[in-house]
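> return atomic coordinates for the entry below.
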Amino acid sequence: MLQAFVRDVHAGRAGLIRAARRAYLLGLVALALPGVVLGGLLVLVRPLSAPLPAVLLLVVLSVALSLVALRMAHTAAKNTELPARQAALTAAIQAATAPGVPVLLACALLSEGLAAGLFVVLAVGMHALVWWQLPGWVREPEG
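I've put the predicted structure just below:
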């Protein structure tokens, strides 16, 4: 897997897009994995349910944090002081936070089906947005 990643990083713009998507997915998994373990433990413990206003506040906070993460990733990708490869991979890893925040909140509220489902839908939407935007963030690599 590492050899394919290195090969993609050095295979022009198309390869760099593949490498950035791999880096994004690895970043997302690294962010979400502890949350899934925590969520599983919380399901076993059966915590008290969260009140609806608190869930709605968490949704607003999740959307805001995800949009800030997307903005920061976009800024990193467009940083012309960085080489194209570094900018693309930095942006991809930062972009993993956009769906990662709602995934973590879904895990924290896993014992509450509707709230967890709401965050999963938000995470899927953020993931689709990042996946669609990521190729536009990748510049042609230098020499």
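> hey, let's count contacts and neighbours off CA atoms from now on
OK.
> okay, helices next: where are they in this structure?
With helices called from DSSP state H, the chain shows them at 2-9, 12-45, 52-77, 84-95, 97-108, 113-137.
> how far away from the center of its chain is the fourth one?
Relative to its parent chain, helix 84-95 has a centroid offset of 12 Å by CA atoms, centre = their mean, to the nearest Å.
> that helix versus helix 2-9: what angle between them?
With axes from the mean of the first three to the mean of the last three CA atoms, to 10 degrees applied, the angle from helix 84-95 to helix 2-9 works out at 120 degrees.
> what does helix 84-95 contact?
If you take CA atoms under 8 Å, 6 or more residues apart in numbering as the criterion, helix 84-95 is touched by 9, 16-17, 19-21, 23-24, 27-28, 69-70, 72-79, 130, 134, 137-142.
> just to check, residue 108 is in contact with residue 38?
Yes. Assessed by CA atoms under 8 Å, residue 108 is found in contact with residue 38 at 7.0 Å.
> run this one through as well so I can compare:
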Amino acid sequence: MLDALTRDLRAGDAAGHLRAARRAHLLAFLTLAAPGLPLGALLALLRPLRVEGLATQAGVLLLVTLLAGVAWHLARRTARDETLPVPQRALAGAIQVATAPGLAFLVGCAFLAAPLFAALLWTFALILFVLTRPR
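Sure thing, here's the model as predicted:
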């Protein structure tokens, strides 16, 4: 995957930069998400986190939404930074914006003991992943 990313980056055209940004986005998300499942399973076995009540669920979801929004905003700022070369802007923005869905996925992994709530957070992560994918 890194070879393809490097090849796309060296292509030098807009389509190559877009492909490189998409690969970097996916790679950054997977880097964040990969440890989440085993660590979440371990947490569910040792000290399961339960979400009691709708207000608590709404609070966690609101916190995840706010943190993802901040990550998205900072990534957009980096992607628009005129002091950086275009390829670097695209890659840095794509890598940084992957933290928005990664955060929602990781919080979902922390709540594996509450499968419906974890599924809700993972669905939110999927929506964020699609929305933040470089275009």
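> let me know which of the helices of structure 1 is tucked in deepest.
helix 97-108 (a mean of 26; mean count of other CA atoms under 10 Å).
> what is the corresponding segment of structure 2 for that helix?
On the basis of TM-score structural alignment, helix 97-108 of structure 1 is assigned to residues 99-110 in structure 2.
> quick one: contacts of that stretch?
28-30, 32-33, 36-37, 39-41, 43-44, 49, 64-65, 67-69, 71-72, 117-122, 124-129.
> got it, and stretch 28-40 of structure 2?
With CA under 8 Å, 6+ apart, stretch 28-40 of structure 2 has contacts from 95-96, 98-99, 101-103, 105-106, 109-112.
> likewise stretch 42-61 of structure 2?
Contacts of stretch 42-61 of structure 2 (CA under 8 Å, 6+ apart): 110, 111, 112, 113, 114, 117, 121.
> mind checking how far the residue lying closest to the fifth one once chain neighbours are set aside is from residue 117 of structure 2?
If you skip the residues right next to it in sequence, residue 114 of structure 2 has residue 50 as its closest partner in space, 5.9 Å away by CA to CA, 6 or more residues apart in numbering. The gap separating residue 50 of structure 2 from residue 117 of structure 2 is 9 Å, by CA to CA, to the nearest Å.
> same check, this time on residue 70 of structure 2
Distance from residue 70 of structure 2 to residue 117 of structure 2, by CA to CA: 22 Å.
> do residue 60 of structure 2 as well
Here residue 60 of structure 2 is placed at a distance of 10 Å from residue 117 of structure 2 (CA to CA).
> can you check residue 134 of structure 2 too?
Counting by CA to CA, the separation of residue 134 of structure 2 from residue 117 of structure 2 is 28 Å.
> for residue 127 of structure 2, same thing?
15 Å.
> next: residue 41 of structure 2.
Applying CA to CA, the value for residue 41 of structure 2 to residue 117 of structure 2 is 15 Å.
> how distant is stretch 7-26 of structure 1 from the center of its chain?
Per CA atoms, centre = their mean, the centroid offset for stretch 7-26 of structure 1 relative to its chain is 16 Å.
> what residue in structure 1 is paired with residue 80 of structure 2?
Counting by TM-score structural alignment, residue 80 of structure 2 corresponds to residue 78 in structure 1.
> OK, contacts around its match?
By CA under 8 Å, 6+ apart, the contact list for residue 78 of structure 1 reads 87, 137.
> let's go with 6 Å and repeat that
Not one residue lies near residue 78 of structure 1 by CA atoms under 6 Å, 6 or more residues apart in numbering.
> same deal with residue 69 of structure 1?
Listed by CA under 6 Å, 6+ apart, the contact set of residue 69 of structure 1 reads residue 98.
> thanks a lot, catch you later.
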